[in-house]
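[1] the following block contains a protein sequence and its predicted model.
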Amino acid sequence: MGVGVSNWRLARAVSLAGGLGVVSGTALEVVAARRLQCGDEGGHMRRALAAFPFPEMARRMWERFFIPGGKAPSTGFVPLPLPNAAAARLREEWTVVAAFCEVYLAREGHGRPVGFNLLEKIQVPTLCGLFGAMLAGAEVVLMGAGIPRQIPGILDRLAAGEEAVLKLDVQGAETGVHEMRLDPRTWGEGPLPELRRPLFLGIVGSSTLAQALARKASGRVDGFVVEGQEAGGHNAPPRGGGTRTAEGEPVYGPRDRPDLAAFRALGRPFWLAGGYGRPGRLAAARAEGAQGIQAGTIFAFCEESGITPEIKRRVLAESRAGTLRVFTDPEASPTGFPFKIVRLAGSMAEAAVAARRGRVCDLGFLRTLALCQGKLVHRCPGEPVEDYLAKGGAAVETVGRICVCNGLLGTIGLGQVRLGEREPCLVTAGQDAEELGAWFPAALGGYAAAEAVECLMEGMKA
């Protein structure tokens, strides 16, 4: 869905409607800090911070970022230090506190389960994000965008109150040489609350990956989310080469379709995603042996999601008019993976807008670690080309790249302000966004998460 789209409001609404509401954990420390700088409308962050088990830590975040009444619209947000393998203590604190607050608010006032989602490829904040989510009682952790072999064991150790270690992927270095650690016994500022081990669901695109994860993970894998290429955000690249359509999209074929018989043979529960978040597909998924579906796009544009009301209005209007286009861009993301982009006028989907913005990398979530001349560096193909080359990167890797991190924050109204202008947005959604208008006619205006759940239940017997 992006950054801050599946926020606590949406996760809570989905859980209350009978589903598993999932909080997006990506860049939460930035989202939380910027909410505080916007004045904490409704006092929700204040309420969650008051419940955080280490009060001094919560106080430090509040005092650092909260602005009564909110900052002026023309004023930029206070930046956070970039994510770094040589972790800064305050950055770690903010990551733990932010994850706690989001999950706490999503779980507040009801007994339904809530999940927490992270991306394997964004490793530096992982331990702190998981710890914060577990402090708040997250019942499920979902993780994809890589092979999250280490995560089940990390959940086991954190739940036991023991030190957890995450080995970092570093280009040009031997596996396991570089790592990050978090010991919950010494990390906090008082007695450690009892932590419950969440269920772990791996998000995968193939049965081969699921089998490898089931065999080689560091702990128990409780199930899988099987994601097809129709899903929003990042997609797995197609197997068998770089063939593209006339418009430049990657071409997927039969080999890219998940082998559902192989998933059934694994004997573990699985959910289907990517093209399944539409009316009638839940029944089809159940018929294939799935427990259910994971849906993102249909919820991304509902009333409770973090996307700005204006963007929701425009997407729904264009979908109803039949003019909305979702493009699978093989080059835009600094990760090198195909990335779904909604082609909205004035957004970073337009080459002219992205070019005018220029290359500024001041969030750094998609930076990768590499050894350059014996030193550990963080580099991103979306940063200024000369900076990337100086860190040992190849020029060809920078072609077509845009700043996904800043663009996604712009989509939820928390884009940085530079020289009086707010960052342009970048909207990601699955292919289903093109059909939203058919499911929610114009007479309805917008729609709530509960209505989206009802829409997805079509075809299910009472």
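    Okay, I see it. Numbering: from 1, shown residues only.
[2] use CA for all of it now, contacts and neighbours both
    OK.
[3] contacts for stretch 92-99?
    Stretch 92-99 has contacts (C-alpha atoms under 8 Å, 6 or more residues apart in numbering) with 25, 28-29, 32, 49, 52, 57-58, 61, 125, 128-133.
[4] tell me which helix or strand residue 240 sits in.
    Using DSSP states H and E, residue 240 is not contained in any helix or strand.
[5] what's the neighbour count on it?
    11 (other C-alpha atoms under 10 Å).
[6] residues near residue 375, how many?
    The tally of other residues near residue 375 (other C-alpha under 10 Å) stands at 9.
[7] equivalent analysis for residue 188, please.
    Neighbour tally, residue 188, other C-alpha under 10 Å: 16.
[8] hey, where'd the helices end up in the stretch 101-250 of the chain?
    126-135, 151-159, 184-187, 207-216 (DSSP state H, counting those that start in this stretch).
[9] follow-up on the earlier one: of the contacts of stretch 92-99, select the buried ones using a ChimeraX command.
    Under the burial definition 16 or more other C-alpha atoms under 10 Å, those of these that qualify are selected in ChimeraX by:
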select :25,28,29,32,49,52,57,58,61,125,128,129,130,131,132,133
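[10] ok, of the contacts of stretch 92-99, which one's closest to residue 388?
    Among the contacts of stretch 92-99, residue 125 lies closest to residue 388 (C-alpha to C-alpha), at 22.0 Å.
[11] shouldn't that closest one be in contact with residue 83?
    Yes: here residue 125 lies in contact with residue 83, judged by C-alpha atoms under 8 Å, at a distance of 7.1 Å.
[12] for residue 284, find the nearest of the helices of the stretch 101-250 of the chain.
    Nearest to residue 284, of all those, is helix 207-216, at 18.9 Å by C-alpha to C-alpha.
[13] tell me what the closest one is packed against?
    Counting contacts by 3 or more C-alpha pairs under 8 Å, 6 or more residues apart in numbering; DSSP states H and E, helix 207-216 packs against strand 199-204, helix 260-266.
[14] identify the residues contacting it?
    With C-alpha under 8 Å, 6+ apart as the test, helix 207-216 has contacts from 147-149, 202, 204, 220-221, 224, 258-260, 262-263, 266.
[15] again, only using 6 Å
    149, 263 (C-alpha atoms under 6 Å, 6 or more residues apart in numbering).
[16] winner for burial among the helices and strands packed on helix 207-216?
    For those, the largest average neighbour count (mean count of other C-alpha atoms under 10 Å) is found in strand 199-204, namely a mean of 24.
[17] and the angle from that strand to helix 207-216?
    Put simply, strand 199-204 runs at 140 degrees to helix 207-216, going by axes from the mean of the first three to the mean of the last three C-alpha atoms, to 10 degrees.
[18] tell me the angle strand 199-204 makes with helix 151-159.
    Calculated by the same axes, to 10 degrees, strand 199-204 forms an angle of 160 degrees with helix 151-159.
[19] okay, one more to line up with it:
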Amino acid sequence: MPAALTDTLRRAPHAPSSAERANRTRPTVIQGGMGVAVSGWRLAREVSRAGQLGVISGTAMDAVLARRLQDGDEGGHYRRALAHFPSPAMAERVLRRYFIEGGRHPDAPYKPLPKLTIDTARASQELAVVGNFAEVWLAKEGHDGVVGTNCLEKIQMATPTAILGAMLAGVDYVLMGAGIPREVPQLLRALAAGEVGRIPVDVSGSTVHRFVEVDPVALLGDDLPPLTRPDFLAIVSLDQLASYLHRDPEIRPDGFIVERPPAGGHSAPPRGRMQLDERGAPVYGARDEADLGKMAAIGLPFWMAGAYGTPDQVASAVRAGAVGVQVGTLFALSSDSGLTRAGRTTILDGLRSGELAVRNDPRASPTGFPFKVVSAEGTVSDDEVYAARPRLCDLSYLRQPYERADGTVGYRCAAEPVHMFEKKGGSVEDTVGRKCLCNGLVATVGMAQHRKDGYVEDRIVTLGEDLEGARELLARHPDGWTAVQALVYLMEAVSGDAGP
């Protein structure tokens, strides 16, 4: 490892023991894992230092690390984290491939990344493990607060390496939704034991059981340190799913986040036949709300999410039996989030003028789950911007594996070129309105891909539909607010101290 990387080392993050995990106080506020690096290490660190649960987004951390390094790693933060990675040789391989002293030319394309597959190549596994390690390590640096990572069940092929990387950095919580995360508890147990961690992969049209896995010993060898199993919080929308996961000790989580339909990012589709309102958004009803009495009766701690972004809503959740709440929007709009300054300013201007709108788009995500999209000029929510984008799929995190006629596995995405999707057995109607969330979300945090033909990827922004708390914070802090100011606001109506 180059000596320059060790010149400014700080105290390594603290990895809690099993006894410490069992006795620690549960947070009242969980900062939601919004977008790709919107909930980055700076935001999670501020929330964690203030005594609550700071959460990094565990999605696309390989792309985030690779692109930050290609941009010169301003401040040397990621190189500082990599200097603490348990395998110096692996960290050095990542640095050698991606780090550019002084940063790439602003118009130069980022290097392509290896795509996720069921049998992911070693170089791809290493980048994912190191990327997730670095983000969690930086979030935990210099304090003893708790930090979590948020992953999507829909991105199954990335899950084992993402969680291994986070565990190597001593992550305290793993949060997962956008599906039924029944396999995660066993994955955590296996990795904590230093064993191969694997989860099944949904392969469309296949009757063969296939798995994606990561082998900690094969990747790190003698450099593999002891690992501690983090707590697992399953993100659910209904008490029935929570009851199902609780019933079997093998798949039982340590707690739940009950996410209501207004929450940002992906949300569960309505139960029954899909109906749309006048804005083209899914209509939710009483059947789509969890019974909080039944949630409390399960006996595991739970937090409420989705329109719980005011002090009164936090107090209401606690009265209903919840430990607290998960909040995304207030933190995504804080000055500590990964949104670019220009992007945040545009959104706050819209909030100030009353023109900011968030639509639950049933077509945006290639996954088929509804996805909250901020309507803003110059972003992919604009029909003209969407139409001008050449359809392609290069980051490919949301690709769906499918079985070909010969029994082999292929990969397709409803946001890729229509003729390619059709050729792979996909339906044309499934491509209508689909947006490239991967590139759009990465662009939102200032790492837009520049194509060789001159095209630059545009942003797509996600927030929750409930903006009441954001409006109140903007009234109090006209120039914007910090993560700690958001915490102080949220904690006003409940006992406890959110920090300084």
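    Received it, and whenever you're ready, just let me know what you need. This is a predicted model, so every value here is computed, not measured.
[20] so what number do they get for TM-score?
    After superposition, the two chains reach a TM-score of 0.97 (TM-score structural alignment, normalised by the length of structure 1), with 461 aligned residues with a C-alpha RMSD of 1.3 Å.
[21] hmm, back to that, can you put the helices and strands packed on helix 207-216 of structure 1 in a markdown table and add distance to residue 243 of structure 1?
    Shown next, in a markdown table, are those (distance: least, C-alpha to C-alpha, whole Å):
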| stretch | distance to residue 243 of structure 1 |
| --- | --- |
| strand 199-204 | 22 |
| helix 260-266 | 25 |
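[22] the aligned partner of residue 156 of structure 1 in structure 2: how many residues sit nearby?
    Under the alignment by TM-score structural alignment, residue 156 of structure 1 pairs with residue 189 in structure 2. For residue 189 of structure 2, the tally of surrounding residues (other C-alpha under 10 Å) stands at 17.
[23] cool, the one 3 residues further on as well?
    By the criterion of other C-alpha under 10 Å, residue 192 of structure 2 has 20 neighbours.
[24] so it makes contact with residue 227?
    Yes: contact criterion C-alpha atoms under 6 Å: residue 192 of structure 2 and residue 227 qualify, at 4.8 Å.
[25] just the element for the aligned partner of residue 14 of structure 1 in structure 2, please.
    The alignment partner of residue 14 of structure 1 in structure 2, by TM-score structural alignment, is residue 47. For residue 47 of structure 2, the host element (DSSP H and E) is helix 41-49.
[26] mean deviation of the next helix or strand after that helix from structure 1?
    Next helix or strand after helix 41-49 of structure 2 toward the C-terminus (DSSP H and E): strand 54-57. With mean C-alpha distance after the TM-score superposition for structure 1, strand 54-57 of structure 2 departs from structure 1 by a mean of 0.6 Å once superposed.
[27] what about the residue mapped onto residue 450 of structure 1 from structure 2, distance to residue 464 of structure 2?
    With TM-score structural alignment defining the correspondence, residue 450 of structure 1 maps onto residue 484 in structure 2. Distance, residue 484 of structure 2 to residue 464 of structure 2, by C-alpha to C-alpha, to the nearest Å: 20 Å.
[28] among these two, which residue is more densely surrounded?
    Counted by other C-alpha under 10 Å, residue 484 of structure 2 and residue 464 do not tie: residue 464 has more neighbours, with 29 against 23.
[29] and that one, what's its match in structure 1?
    Using TM-score structural alignment to pair residues, one finds that residue 464 of structure 2 aligns to residue 430 in structure 1.
[30] contact partners for the closest residue to its match other than its chain neighbours?
    Leaving aside its chain neighbours, residue 430 of structure 1 sits nearest to residue 232 (3.6 Å; criterion: C-alpha to C-alpha, 6 or more residues apart in numbering). Counting by C-alpha under 6 Å, 6+ apart, residue 232 of structure 1 makes contact with 340, 428, 429, 430.
[31] and the third one, how many neighbours?
    By the other C-alpha under 10 Å criterion, the neighbourhood of residue 429 of structure 1 contains 26 residues.
[32] residue contacts, it?
    By C-alpha under 6 Å, 6+ apart, the residues touching residue 429 of structure 1 are 232, 297.
[33] how close does it sit to residue 38 of structure 1?
    Separation of residue 429 of structure 1 from residue 38 of structure 1 (C-alpha to C-alpha): 26 Å.
[34] ok, the first one next?
    Between residue 340 of structure 1 and residue 38 of structure 1 the distance, using C-alpha to C-alpha, works out to 29 Å.
[35] these two: which has the busier surroundings?
    Neighbours were counted for residue 340 of structure 1 and for residue 38 using other C-alpha under 10 Å; residue 340 has more, 27 against 20.
[36] can you find the partner of that one in structure 2?
    Aligned partner of residue 340 of structure 1 by TM-score structural alignment: residue 372.
[37] so its match makes contact with residue 363?
    No: counting by C-alpha under 6 Å, residue 372 of structure 2 does not reach residue 363; the two are 10.3 Å apart.
[38] residues contacting whatever residue of structure 1 lines up with residue 136 of structure 2?
    Taking TM-score structural alignment, the alignment pairs residue 136 of structure 2 with residue 103 from structure 1. Residue 103 of structure 1 sits next to 133, 136 when contact means C-alpha under 6 Å, 6+ apart.
[39] which other residues reach stretch 373-389 of structure 2?
    Contacts with stretch 373-389 of structure 2, where a contact means C-alpha under 6 Å, 6+ apart, come from 357, 358, 359, 458, 459, 460, 461, 462.
[40] hmm, 10 Å instead?
    Residues from elsewhere that reach stretch 373-389 of structure 2 (C-alpha atoms under 10 Å, 6 or more residues apart in numbering): 264-266, 343, 346-347, 350, 355-361, 364-365, 433-437, 440, 443-444, 455-465.
[41] now do the helices in the stretch 251-400 of structure 1.
    Using DSSP H, counting those that start in this stretch, helices in the stretch 251-400 of structure 1 cover 260-266, 281-287, 297-300, 309-321, 351-357, 385-390.
[42] of those, which is nearest residue 174 of structure 1?
    Among these, the nearest to residue 174 of structure 1 by C-alpha to C-alpha is helix 385-390 (21.7 Å).
[43] picking that back up, make CSV out of the contacts of residue 232 of structure 1 and add distance to residue 141 of structure 1 and secondary structure.
    Shown next, in CSV, are these (distance: C-alpha to C-alpha, whole Å; DSSP: H, G, I helix; E, B strand; the rest coil):
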residue, distance to residue 141 of structure 1, secondary structure
340, 23, strand
428, 22, coil
429, 22, coil
430, 22, coil
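[44] out of these, who's nearest residue 282 of structure 1?
    Minimum distance to residue 282 of structure 1 across these is 16.6 Å, recorded for residue 430 (C-alpha to C-alpha).
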